[in-house]
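Engineer: Pasting the sequence and the predicted model now:
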Amino acid sequence: MELYGYDVLDRFIASLATDELDRTLEAYFIAERNRAARSGADINRAWRTTRDFILETLQDLSHTSNDKAKLHELSSHIKRWELRYRNLSPNPIPKRIHVLRALPARVIEELYTLFKPDSPDNPFRSEPQRWRNMAILLCLLHQGLRRSEALLLAADAVKTGTDERTLKPRYWMNVQNQFEDEDPRYCDPPSIKNSQSIRQIPLSREVAEYIDAYATNYRGRSPHPQLFLNNRGAPLGVRGLGRIFDRVSTLLSDDAKQALQENLRRPRISAHDFRHTCAVIRLAHFRAHGNDEDDSLAQLRAFFGWTYTSNMPRLYARAYWERQIETVWNDDFDAHVDALRTIEPGGWKECLS
């Protein structure tokens, strides 16, 4: 309007003045973007409405034009504008920082204290809640399960057999969805992400025994076959799981919250933070046992259920090299805990030569 007057759009659209419309749209976009930067107002909707109105009106008019040359020119302009303005926004959303790093050691220490069933600092009331929540923590932190995968575990998730090579007991769990047709969780039901996510992963003896003890002694009777239940005996849902970590996050010390912020995180724990931590620990474990990077990343794909084309293992490899963990775990439960405690908050460490 400032360039050509208040009736500018009507005149340019009626006369199919493509060059003037091009300059007008560009000037309008720049003006709106500057206004958004100054005021912080969300003007995406106004921009989309203006852009779509002009393009759709021109498309309708192009079908009524008898001038083939003008019709071809107009069609070319419309295609060019669509390509130019498709992904532009006067309110560009800041890119979210994806933090693929292990949780700081101090945070891990406090979480173990808050989740341990017999801890005086445990905020959960009943014994079943305490044992259930600790079992959830082990599934997320030690097994690297996605929250949906943990919520889909069956009550008999822990399997046992004999290792044919060592003749010693071995433990594992099958990650799959057995409850698609009978799952009563209608609000945000968990699901398996992809076909590669259906997998079998090993368990340490301590983790296996803890989960089995919870399932046998504290889970209680329920008509539902899922491992983790809420207080009403129904399968625990995504929101219920989130409330567990919300509550624990409020009890972290100021030092732990500061450590999270220094780690480029919010002062709140999410279920996926444990998967990040487990991935970095696992990669360190594979590397320490002499596996080269390609073999280690292939093992990560199998363990964490990533597709063959996923770039996630490479991102975790970067996290591993950014924060070199000096002590790594093996399949022993205590060794894993000790490895988690070696993660130092903040700073860089020299990469291995």
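Structural biologist: That came through, no problem.
Engineer: From now on I want contacts and neighbour counts done on CA atoms only, so please keep to that.
Structural biologist: Fine.
Engineer: what sits against the residue nearest the centre of the chain?
Structural biologist: Nearest residue to the geometric centre of the chain (C-alpha atoms, centre = their mean): H272, 5.9 Å. Applying C-alpha atoms under 8 Å, 6 or more residues apart in numbering, we find H272 in contact with L140, R146, R147.
Engineer: would it count as being in a helix?
Structural biologist: Yes - judged by DSSP: H, G, I helix; E, B strand; the rest coil, H272 forms part of a helix.
Engineer: Which parts of the protein are strands?
Structural biologist: For the chain, the strands defined by DSSP state E occupy 158-162, 169-175, 199-203.
Engineer: tally of neighbours for H276?
Structural biologist: Using other C-alpha atoms under 10 Å, H276 has 21 neighbouring residues.
Engineer: Surely it and H98 touch.
Structural biologist: No - assessed by C-alpha atoms under 8 Å, H276 is found out of contact with H98, at 10.6 Å.
Engineer: distance between the ends of stretch 197-205?
Structural biologist: For stretch 197-205, the first-to-last residue distance is 23 Å (C-alpha to C-alpha, to the nearest Å).
Engineer: in it, what counts as buried?
Structural biologist: Neighbour-count burial for stretch 197-205 flags S197, I198, I201, P202, L203, S204, R205 (criterion: 16 or more other C-alpha atoms under 10 Å).
Engineer: same deal with stretch 225-244?
Structural biologist: Per 16+ other C-alpha under 10 Å, stretch 225-244 contains these buried residues: P225, Q226, L227, F228, L229, A234, P235, L236, G237, V238, L241, I244.
Engineer: Filter those residues down to just the ones in helices.
Structural biologist: Secondary structure from DSSP state H places V238, L241, I244 of these in helices.
Engineer: Please compare the first structure with the one that follows:
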Amino acid sequence: MIVLTDLHGSPAPHYHPNLYAVSEYRQVGRSAHTIEKVLRAIGMAKSWAEMRGRDLDQDLTAGSFLDGSDALDLVRFLSLNAADQHVERESAKPESKVVSFAARRNKEDQSDTPYGAVPTAEVGNRIRWVANYIEWHRGRRFDGRDLAEAETQLNASAHNLVSNLKGKAPGNHSRWHDDELLEAPDPDVLQHIDEILTPGSSTNPFRSEFVQWRNYLAWRLLFDTGARRSEVTTAATDSVIGAKNRFQIRESKTIARTVPIIKKTADVFDHFFMTYWLNMPSGCEAHRTGALFTDKAGSPLTSGKFLNRIFLTVRPMLGSQPWQLTPHTMRRAWNHILSLKLDRLPKDQRFSAEKEAQMRIRLMGWSENSRQPARYNRRHIRESADRIAQEMMDEINPNGVLSEESRNDQ
């Protein structure tokens, strides 16, 4: 369970932010990952208020909320990266001699190349999350009761503040063309990676047999299922059901699920489990907890960094590519392969866009209101349209040779 505590390490949780997270996010099934990001944004807003000698929750529950200048300054602070926020907090302390590096650069440089800039989409999310938190406070304080004149004015002011904040949140304009952002390796590249990582391969960059089989098993699970990095990292030995060719994803930032794997992957698991996992040191942590991915001594690899190392090591072996190979790339690759599979189905067996979206939701572990399936459907439509257009032109000029009339036009 994610909770917001004091910036200075106090174990006491902040009451209102955590009540908000439980009632508005946790109880409606939102993921721990989302709750953490929302609470981080609220924590930034509370830190901003603290620098000015104020208590944000006190202002929202019994004070005068925030004014227009507060909103502008809060938006500016939420737009800073963690390092610059820290510098600003330190410089706000009495008799501090700390000066922000960004403050010492001339304004022209700042406008062109902001140092450590936070992505626009992230800034927009932070501002909207804080605005929603303020709106929650406003509703609890004023809705459903008769208000005095002063309270009515304050309620209207709070309404305007929330609208003002949301209006300053930059939009993610790439969402209209986000199918272009989902590029991933084609199946032939994935096959090349599989050949590189196959244990015993002359091109395998990892020398230890234990590491080769462990890494190959992790790769196969990503390849077969498109699971998230954390979903593979936290797998246990009983997560792989070899007899049924299934992989149980129990710990997920969204939805736990059981997904299919091929027999090859189940066989890789059996070999790794029987040959290496069972022969780890007696009494090791892996044997006590059942963790599947460990080091040679049986200590679980909980951070997922070992998966990152696999991809960082293989990436240079592939040469220049239009995408960056990462564990998350495999989710895109899986969806791309699904699109290719659906295109090969006879017309009478193809799925509607709605059923295709439901299929992606089920296997990817997305929530029902996720926009990701629609994004992949848009990419699928784009690819199909491009392919049909290319085939159409090839049929007109099958050898790629311009007609006599076209040459004359040139």
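Structural biologist: Thanks, I have it. None of these values were measured; they are calculated from a predicted model.
Engineer: And the TM-score between these chains?
Structural biologist: Between these two chains, after superposing, the TM-score reads 0.57 (TM-score structural alignment, normalised by the length of structure 1); 247 aligned residues with a C-alpha RMSD of 4.1 Å.
Engineer: one step back: export the strands of structure 1 to JSON lines and tack on distance to H289 of structure 1?
Structural biologist: Converted to JSON lines, these look like this (distance: least, C-alpha to C-alpha, whole Å):
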{"stretch": "strand 158-162", "distance to H289 of structure 1": "23"}
{"stretch": "strand 169-175", "distance to H289 of structure 1": "20"}
{"stretch": "strand 199-203", "distance to H289 of structure 1": "17"}
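Engineer: Out of the ones you listed, flag the one nearest Y320 of structure 1.
Structural biologist: Closest approach to Y320 of structure 1 among these (C-alpha to C-alpha): strand 199-203, 21.4 Å.
Engineer: Identify the residue range in structure 2 corresponding to the closest one.
Structural biologist: Residues 257-261 of structure 2 are matched to strand 199-203 of structure 1 when aligned by TM-score structural alignment.
Engineer: and the gap between the residue nearest to the centre of structure 1 and P225 of structure 1?
Structural biologist: 24 Å.
Engineer: cool, S89 of structure 1 as well?
Structural biologist: Distance from S89 of structure 1 to P225 of structure 1, by C-alpha to C-alpha: 48 Å.
Engineer: try N91 of structure 1
Structural biologist: Taking C-alpha to C-alpha, one finds N91 of structure 1 at 47 Å from P225 of structure 1.
Engineer: Please apply the same query to T160 of structure 1.
Structural biologist: For T160 of structure 1, the distance to P225 of structure 1 - C-alpha to C-alpha - is 19 Å.
Engineer: all helices of the stretch 251-353 of structure 1, in order?
Structural biologist: Using DSSP state H, counting those that start in this stretch, the helices of the stretch 251-353 of structure 1 run over residues 254-262, 271-288, 293-304, 312-322, 333-341.
Engineer: would you turn the ones you listed into JSON lines with distance to S62 of structure 1?
Structural biologist: Output for the helices of the stretch 251-353 of structure 1, formatted as JSON lines (distance: least, C-alpha to C-alpha, whole Å):
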{"stretch": "helix 254-262", "distance to S62 of structure 1": "55"}
{"stretch": "helix 271-288", "distance to S62 of structure 1": "51"}
{"stretch": "helix 293-304", "distance to S62 of structure 1": "52"}
{"stretch": "helix 312-322", "distance to S62 of structure 1": "47"}
{"stretch": "helix 333-341", "distance to S62 of structure 1": "65"}
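Engineer: do you know which of those helices lies nearest Y112 of structure 1?
Structural biologist: Among those, helix 333-341 comes nearest to Y112 of structure 1, with 9.5 Å by C-alpha to C-alpha.
Engineer: Can you name every helix or strand that that closest one contacts?
Structural biologist: Contact here means 3 or more C-alpha pairs under 8 Å, 6 or more residues apart in numbering; DSSP states H and E; on that basis helix 333-341 of structure 1 packs against helix 105-115, helix 205-213.
Engineer: possible to save those helices as CSV with distance to H285 of structure 1?
Structural biologist: Below are those laid out as CSV (distance: least, C-alpha to C-alpha, whole Å):
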stretch, distance to H285 of structure 1
helix 105-115, 17
helix 205-213, 18
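Engineer: Could you find the closest non-adjacent residue to I136 of structure 1?
Structural biologist: A150 (7.1 Å; C-alpha to C-alpha, 6 or more residues apart in numbering).
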